[in-house]
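1. What follows is a predicted structure for the sequence shown.
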Amino acid sequence: MFSEEDIKLETNNGVKRSAKFKSEVIINPFLRDKNYWDKENELFDKIKTAILTVLLVPIRIVCMFSLLLLAWCFAYIGIYGYSREDLKLKPLKGWRRKLRTLVGWIFRGMYVVGSAHYVKIKGKRADPKDAPILLGAPHTSFFDSLTVVLSGPSCVVGKVEAGDIPLFGKLIDMAQPIYVNREDHNSRQSTIQDILNRVKSNDDWPQTMIFPEGTCTNRTSLIQFKCGAFYPGLPIQPVLIRYPNKVDTFTWTWSGPDVMMLIWRTLAQFHTFVEIEYLPVYVPNDEEKKDPKLYAKNVQRLMSKELNIPTSDYTFDDCKLMENAVKSKLLFAEQLSDVQRFREKIGLAQSQIEEYIVKENFKGNEDYYLEFSEFVQRLKIPADNTSYTLFKFFVGASDIGDVIDFKEYLLHALFLIKYSEAKIELLKMMFMLYGESGRLQREPFVNNVMKHFVKIKADQLNKLFYSLDVNNVGSITFNDFYNATKDDKKFAVLYKPNQNFRQRHKDSQ
């Protein structure tokens, strides 16, 4: 989708000409509308929700909590005497396995009490010997765990932190999950090995349910599948998850309503409809067995076709990038992964011209509001739809019209360029971006620079600035700051390298 506009461009002889450019309409799978009401009947929806919140929701909460306690008791008994390492190595057998099935049915009862009365099952779940791995997508909600329950219950691959959740932790442990530490990239390899060990084992393991997207999305597309499920080269069964409800009270994305708000809205519904479809088992060919990325891409395409939604090249790393940008208080944090994509398309990620612009006598104490024609001239890039889309990401930071604050653009570009390095390297560039001749004044030091790096009150930053400005010239240099903070624990975070950095698409496991 594109939005077309007339833009004035200046030619080499100073004459302005008119040209039409289209900015691409980007649908980010990690964002969702914060309005979770019925847009056609919002007043009725709010009145209904208010009434059910008083009359129905408390009853549902009490019943669900009672079932949760009952399930926890059985889970505690079922894995008593087993460590997590024991549960990782051998499947439960005998009465423990039957107890595991009982816990699954109790958990299913929680969903029924919580409004999921209508669950439609399409297709047939394959025998574990025919398809040891189940692949669930799109992954959009906490409700997706119902698919795990109704599939055996199956084993899962999940965050290691999930096992420490009060009450739910025991239930998750009883599912004998393969835990992954998403902050530790070495954990990814061990997770793949754990999957291989299970699916190739002669033990009677239940099927393993994997959500290959690795994080929740808004169902507008299927993001890149992680390759962990595909390394064994064994047949898998795709499982489609749909929520055919008029009002979306499920979708839980990186940016949007928080989980407690969504749970409340779901509990305040009379009924919730869920549809789970088991597709035929996908048997990889020889080429796919040798190339897990090809295998993952082909299954992604198959599932997207059945879901009637497109595939996209977004990954979990994009989500982490935006999360870090929010923590750094970047104004356009939600657009940063798209900014990264378009910089790569244009070639800016390779040239990194923004860094040279800032280093070459950039006067950061001046305003830099640029129109599109000036924007492409500064960056030495063609004026086309791609560069215009990049430009449009930053329109809105000022009230001047269809212009951008070029310093905001440079800040976001520098954030991407220096993302793999310690924060002090970005801070060094920001001294040039907001200063002049390598010197930074007090106001931009406190309000424009340091707010992106440390949680220190303004009065303390002012105190630091004045202590560094020993000659009372009204400005400080980066070296002044560096020498004063390199051994200070309050600023230690600036000097630590970004251990979790990965180049986009380099590793999609």
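-> Sure thing, it's come through. Numbering: from 1, shown residues only.
2. For the rest of this, base every contact and every neighbour count on C-alpha atoms.
-> Will do.
3. what's the helix or strand for the residue positioned nearest the centre of the chain?
-> The centre of the chain sits closest to Cys319, judged by Cα atoms, centre = their mean, with a distance of 2.8 Å. Using DSSP states H and E, the element containing Cys319 is helix 316-327.
4. Got another one to weigh against that:
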Amino acid sequence: MWITRLCARCILFSFGYQWIKRKGRPAPREVAPIIVSNHVSYIEPIFYFYELFATIVASESHDSIPYVGTIIRAMQVIYVNRFVQSSRRQAIREIKRRASCDRFPRVLLFPEGTTTNGRNLISFQLGAFIPGYPIQPVIVRYPHVHFDQSWGNVSLGKLMFRMFTQFHNFFEVEYLPVISPLDDKETAVHFRERTSRAIATAMNAVQTGHSYGDIMLHMKAQEAKQENPSSFMVEMTKVESLFHISSTEAVDFLAKFLAMHPDPSGRVQYHDFLRVLRLKACPQSAKIFAFIDVEKSGTITFRQFLYGSAHVMTQPGFHQACEEAFAGCGGAVKAFIVEQEFRDFIQPSSPSWNEDEAHNLFMLFDDNNDGRIDKDDFLSCLRRNPLLIAFFIPQPQQKGLDVNEVIEIV
């Protein structure tokens, strides 16, 4: 194993990191079995392997990164798929198992879950804090004048090339005091907050409500060639806390929003909003759009679209309203509804719609184009397009349903 560590040192040297400035000291493994660090570049896993011989928690995709992938595998990596709950649970169990036994190396986590510019912190994931073991926070810095070494909007190949062609690159590491759980009753969330504050204070940085989910949104907007992809970042930590929707769901909402062809400023016009949701301009459609358009500007941003959609979807009566809508359309007596039943049910909320316009909305629900909508397809479509529930809310006289308890836009 010492040969692999020597290779790691040679890689650091070849990338221009001949002198590494250190402040503080790493705590003994028995004192702090878990290390957390901010994450700026792909250099940190190589350094920590050389310096601490630590086990890293990493995404499976990192295994294929040149040089870094080899080092990660040698670090007895704990792989995790952050989008699969069972994988996250398994990773936490493995972190706890290794941290509890002195036979294993330290466990290293980058709780931000992605690289940042090194000047700010984004929200920490909970994985390092749930096991409840003492943690040593570590800070890395890359002082520079001409070449920013952070792995942001630059390809890995270009970043490596710039490092190779620069005679010397600067790298600093600072070991902070160990942070231990206050007692058995301290939550992982509070433990995380204390640790992130310590790191942010030492960095003299601001911690934002952004998370890896915002990186996903940024990349999606970039793929769509939006002029300002950062305007589609919404501080997913706050969104998840407020509405309990996942980053994957937020990316799905962004895909729908991008289909509305936002202008260079990232705003969508009313007619494009109607086109994608297959709606006709009518009082009910106008009411839905006005609910999202909180600025009353006649256009909406992705943040407004996401917040409005998520707010509706997380209303206490939303799922009940979806179930009752399917039953009211004809699903109470059979396992599917047909187009005529669909049209008859939405007619009270859209009396001006003609047959073709109602058919267009029906086809949004009829995924397999077989002329009928089963319950799973109906409920799934409303989860993807929660604003449409406004057209399916039963009238107040039906079953005594209080519409205002279900959704605020009707």
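-> In hand now; what should we look at? Not measured: the values here are computed from a predicted model.
5. once aligned to the second structure, how far is the helix holding Cys319 of the first structure on average?
-> With mean Cα distance after the TM-score superposition for the first structure, helix 316-327 of the first structure departs from the second structure by a mean of 3.4 Å once superposed.
6. Quick check, Arg303 of the second structure in contact with Ser230.
-> No. If you go by Cα atoms under 8 Å, Arg303 of the second structure and Ser230 don't touch, sitting 11.7 Å apart.
7. and those two? which has more neighbours close in?
-> Between Arg303 of the second structure and Ser230, Arg303 has the larger neighbour count (other Cα atoms under 10 Å), namely 20 against 15.
8. quick one: the more buried one and Cys282 of the second structure, what's the gap?
-> For Arg303 of the second structure, the distance to Cys282 of the second structure (Cα to Cα, to the nearest Å) stands at 24 Å.
9. cool, and Phe104 of the second structure?
-> For Phe104 of the second structure, the distance to Cys282 of the second structure - Cα to Cα - is 65 Å.
10. And Met363 of the second structure, by the same measure?
-> Computed as Cα to Cα, the Met363 of the second structure to Cys282 of the second structure distance reads 19 Å.
11. The two: which is more packed in?
-> Higher neighbour count among Met363 of the second structure and Cys282: Met363, with 17 against 13, using other Cα under 10 Å.
12. which element is that one on?
-> Per DSSP H and E: helix 355-365 holds Met363 of the second structure.
13. which residues does Arg197 of the second structure contact?
-> Not one residue lies near Arg197 of the second structure by Cα atoms under 8 Å, 6 or more residues apart in numbering.
14. Aligned to it, what sits in the first structure?
-> Aligned counterpart of Arg197 of the second structure in the first structure: Arg301 (TM-score structural alignment).
15. Where does the biggest helix by length in the first structure end up in the second structure?
-> Ranked by number of residues, the top helix in the first structure under DSSP state H is helix 57-78. Counterpart in the second structure of helix 57-78 of the first structure, with TM-score structural alignment as the criterion, is absent.
16. now stretch 218-232 of the first structure
-> Using TM-score structural alignment, stretch 218-232 of the first structure pairs with 117-131 in the second structure.
17. how long is that stretch end to end?
-> 28 Å.
18. Which positions within that stretch qualify as buried?
-> Buried residues in stretch 117-131 of the second structure, defined by neighbour count with 16 or more other Cα atoms under 10 Å: 117-118, 121-131.
19. what are the ranges of the helices in the stretch 301-450 of the first structure?
-> With DSSP state H, counting those that start in this stretch as the criterion, the stretch 301-450 of the first structure has helices at 316-327, 336-346, 348-351, 353-359, 372-379, 385-392, 406-417, 423-434, 442-444.
20. circling back to that earlier point, got the buried residues for the very next helix or strand once past the longest helix of the first structure?
-> Downstream of helix 57-78 of the first structure, the next assigned helix or strand under DSSP H and E is helix 84-89. Of all the residues in helix 84-89 of the first structure, those buried under the rule 16+ other Cα under 10 Å are Leu87, Lys88.
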